[in-house]
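S.K.: Could you work out the structure for the sequence below:
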Amino acid sequence: MTRDRHAADDAATWVHRLDQPAMDTAAGAAFDRWMDADARHRDDFADMQALWHSDALAEALRAHAVATPPRTVAAPLVRRFRPARYAMAACAALVAIGLATPALLTTTYRAGHGAGRSVTLADGSRVDLSGDAELRVRLLPWRRDATLAQGEAFFDIHHEADRPFTVHSGSTDVRVLGTAFNVDRQADDRITVQVYRGAVSLDSAHGEQVVLRMGQGARVVADRLAAKPAAFDLTQHRAPDWRSGWFEASDVPMGVLVDKVRRYADQPIRFADPALADRRVSGRFRISDPDRVLGAIRAAYGAEVRRNGEEIVITSNEAAHD
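M.R.: Below is the predicted model of the structure:
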């Protein structure tokens, strides 16, 4: 068996043993040694323990029973099925039908086009998602992980000193214990973070790390910290601009601005020339009013904006008049 299968089998066995009314000292010591033998055992055990008391396991077993010839689930065999063997069979059922425990423990939240969404996580944390955002959350007994796959999210994290919360976005990690902060995934290699309460540790793929405190923000571009932490005015910005339909751009690619407008536009938007998406823009834009932003792009940045019935196309003035 592969390492994953071995680990799942062992974790299932330990979950079953720890569920018994009593366990002797020797078994407890053996469990401690198993947990210490590999850092991944903690996650394996947490995954299986969470499944053990969830509907997901019952569903997996039902699916396995349907796919198994009737003779293998005959009554006499069920009566002889001891708890320990049930533990291993349950684990085998999960593997047999292709269910990975991390996937079962991960909840995905998506916000529709043009509208945000607020969700309350099982630990009491609250997350506000921008339009067209996707967030995947995995809560374990000793850590909490979230992946911002696209869009923007404002996190208000419930404080748990022994269970840190980490947000992964692209190759950037934001680690917190209890705070309120915003993560904007502007591209796979372009992330901005602003802290509204508490503090976070921002880690880039190149090993750079910076601590951001309340009223500070930073940007990671091309997997590197783009600059030192910069202060923003909390009296003027009590919440992220996107929650009120705005975006404040400071020397960012036009493509970042247009991506935010896409959350609200009634048609797809594309650049006829990809190089135009790299043109730098600055200003404060009401992204919830796409026509207004597209008009500003036309007026200030030498671009033409055309609707062809199916989509909105942004071209340079030179290309438009060729």
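
S.K.: all contacts plus neighbour counts: C-alpha atoms, from now on.
M.R.: Noted.

S.K.: Gly295 falls within a strand, correct?
M.R.: No: if the criterion is DSSP: H, G, I helix; E, B strand; the rest coil, then Gly295 is helix and not within a strand.

S.K.: name the element the nearest residue to it once chain neighbours are set aside belongs to?
M.R.: Closest residue to Gly295 in three dimensions, ignoring its sequence neighbours and counting by C-alpha to C-alpha, 6 or more residues apart in numbering: Val305, at 7.9 Å. Of the helices and strands defined by DSSP states H and E, Val305 is found in strand 303-307.

S.K.: could you list every residue that touches the closest residue to Pro229 other than its chain neighbours?
M.R.: Distances taken as C-alpha to C-alpha, 6+ apart put Ala218 closest to Pro229, at 4.9 Å, once the chain neighbours are dropped. Residues near Ala218 by C-alpha atoms under 8 Å, 6 or more residues apart in numbering: 192-194, 212, 225-230.

S.K.: Also this sequence, please, to line up against the first:
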Amino acid sequence: MSRPDISAIDGGNPVEQQATAWFVRLRADDASERDRQAWQQWLHADPGHRAAYGRIEALWSSLGDFAAAPELATRVPRPRVAPRRAPRPRRWLAAAAAATVLACATGMAFLLLAPAAVESAYRTGIGERRSLQLEDGTRVDLDADTRVQVRYDHRGRHVRLDGGRAFFRVARDSERPFLVQTSAGSVRALGTRFEVSRLGNAADVTLYEGSVELQGSADAARPAARLGVLVPGQRARMADQRMQVTDAAVAAGSAPGWLSGRLVFNDTPLPEAVAEFGRYSFKPVLLADPGLASYRVSGVFRGEDVEGFIQALGEVYGIPEHHTADGSHVLGNAP
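M.R.: Next up, the predicted model:
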């Protein structure tokens, strides 16, 4: 037998089944170099394969002496094994027993441990950016002053953006959808690249690659409503159970400017531009004149160069500036 019968164990997660079959095959007495090469190809074909195989290895190690306990098979239904044409060699008996125990243990682990999930929280401070790699290979870049909570289980991958902005490069995993939640709504994706930014009670989503589905916010009395689907190059603002789509003018395969410290404004309302600089400066910029809310800004600035931003506003719009005792920048004349 040159490769494992990945359909031998019926039921459950197909990727977990494949990982179990490879784990058992590689521990058989007649495992060949060809088997190991085929396993390596399978392992590198999808980040989800590597994650599943790692979970099987960890589960087997955690069983210890309990792996041979008869109670394991009595608490979980015995897996159905596909019939074979030829008798199985005796050297496969130990591997077959391992397959049965692993299948039972995997099933019991999901039954007993499914409510538990791997949860992590990450945050960045003023002027700080951070790059993360999650367990499935997904990369998340956090802009300054950002807070996220990550929750992974066998049914899904969930990220909650509590504040700030993040850029996601999602690893494809058809068994576990990837969901980014905000107070204004959520973003559902498979393998794709997109940015989500919190703006008060609203959220902006910019799609760089792939496809995402936007959903409104949900509560106990109302399930999430489907708002629509974005295509690359579009940006949508989610607020009040609606979305408004505009062209984002981003090139396919590109990334947000803030990853390299640049803030890019394209007809951006002045209050939003000021809020962007607030992520990078301990000395906030305040708008003293409510009339300034109607001003719009276009240009490229360094995130840490708030002085250059204020100088540009003065040159283009003639907006005066003064400082408070704590060093805050105040724009405009108070009414």
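
S.K.: circling back: if you compare the directions of the next helix or strand after the strand holding Val305 of the first structure and strand 303-307, what angle comes out?
M.R.: Moving toward the C-terminus from strand 303-307 of the first structure, the next helix or strand (DSSP H and E) is strand 312-316. Between strand 312-316 of the first structure and strand 303-307, the angle comes out at 160 degrees (axes from the mean of the first three to the mean of the last three C-alpha atoms, to 10 degrees).

S.K.: Superposed on the second structure, what's the mean shift for strand 312-316 of the first structure?
M.R.: Once fitted to the second structure, strand 312-316 of the first structure is off its aligned match by 2.8 Å on average (mean C-alpha distance after the TM-score superposition for the first structure).

S.K.: picking that back up, determine the three-state secondary structure at the residue nearest to Pro229 of the first structure.
M.R.: Secondary structure state of Ala218 of the first structure, per three-state DSSP, is strand.

S.K.: Identify the residue of the second structure aligned to it.
M.R.: In the second structure, Ala218 of the first structure lines up with Ala236, judged by TM-score structural alignment.

S.K.: For the stretch 101-250 of the second structure, which segments count as strands?
M.R.: Defined through DSSP state E, counting those that start in this stretch, the strands belonging to the stretch 101-250 of the second structure, from first to last, are 118-123, 130-133, 139-142, 147-152, 157-163, 165-169, 178-182, 185-189, 193-199, 202-209, 212-216, 226-230, 234-239, 242-247.

S.K.: Do I have it right that Gly314 of the second structure meets Pro320?
M.R.: Yes: with contacts counted by C-alpha atoms under 8 Å, Gly314 of the second structure reaches Pro320, the gap being 6.3 Å.

S.K.: between the contacts of Ala218 of the first structure, which has the most around it?
M.R.: Neighbours were tallied for each of the contacts of Ala218 of the first structure (criterion: other C-alpha atoms under 10 Å), and the maximum of 27 neighbours falls on Gln194.

S.K.: Grab the nearest non-local neighbour of Asp153 of the second structure.
M.R.: Ala117 (4.9 Å).

S.K.: doesn't Tyr152 make contact with the one you found?
M.R.: Yes: taking contact to mean C-alpha under 8 Å, the distance of 5.8 Å between Ala117 of the second structure and Tyr152 places them in contact.

S.K.: So for the two, which sits in the more crowded spot?
M.R.: Per other C-alpha under 10 Å, whichever of Ala117 of the second structure and Tyr152 has more neighbours is Tyr152, with 19 against 15.

S.K.: nearest residue to the counterpart of the more buried one in the first structure other than its sequence neighbours?
M.R.: Correspondence of Tyr152 of the second structure to the first structure, assessed by TM-score structural alignment: Leu139. On the basis of C-alpha to C-alpha, 6+ apart, the spatially nearest residue to Leu139 of the first structure that is not a chain neighbour turns out to be Asp145, at 6.3 Å.

S.K.: related to what we said a few turns ago, for the residue nearest to Asp153 of the second structure, which residues are in contact?
M.R.: Ala117 of the second structure makes contact with 151-153, according to C-alpha under 8 Å, 6+ apart.

S.K.: Nearest to Pro14 of the second structure, out of the residues you listed: which one, please.
M.R.: Taking C-alpha to C-alpha as the measure, Pro14 of the second structure lies nearest Asp153 of these, at 15.7 Å.

S.K.: what ranges do the helices span in the second structure?
M.R.: Counting by DSSP state H, the second structure has helices at residues 14-26, 33-45, 47-63, 70-75, 93-113, 270-278, 306-317.

S.K.: The last one packs against which elements?
M.R.: Just to be clear, that refers to helix 306-317 of the second structure. For helix 306-317 of the second structure, the packing partners by 3 or more C-alpha pairs under 8 Å, 6 or more residues apart in numbering; DSSP states H and E come out as none at all, with no helix or strand in contact.
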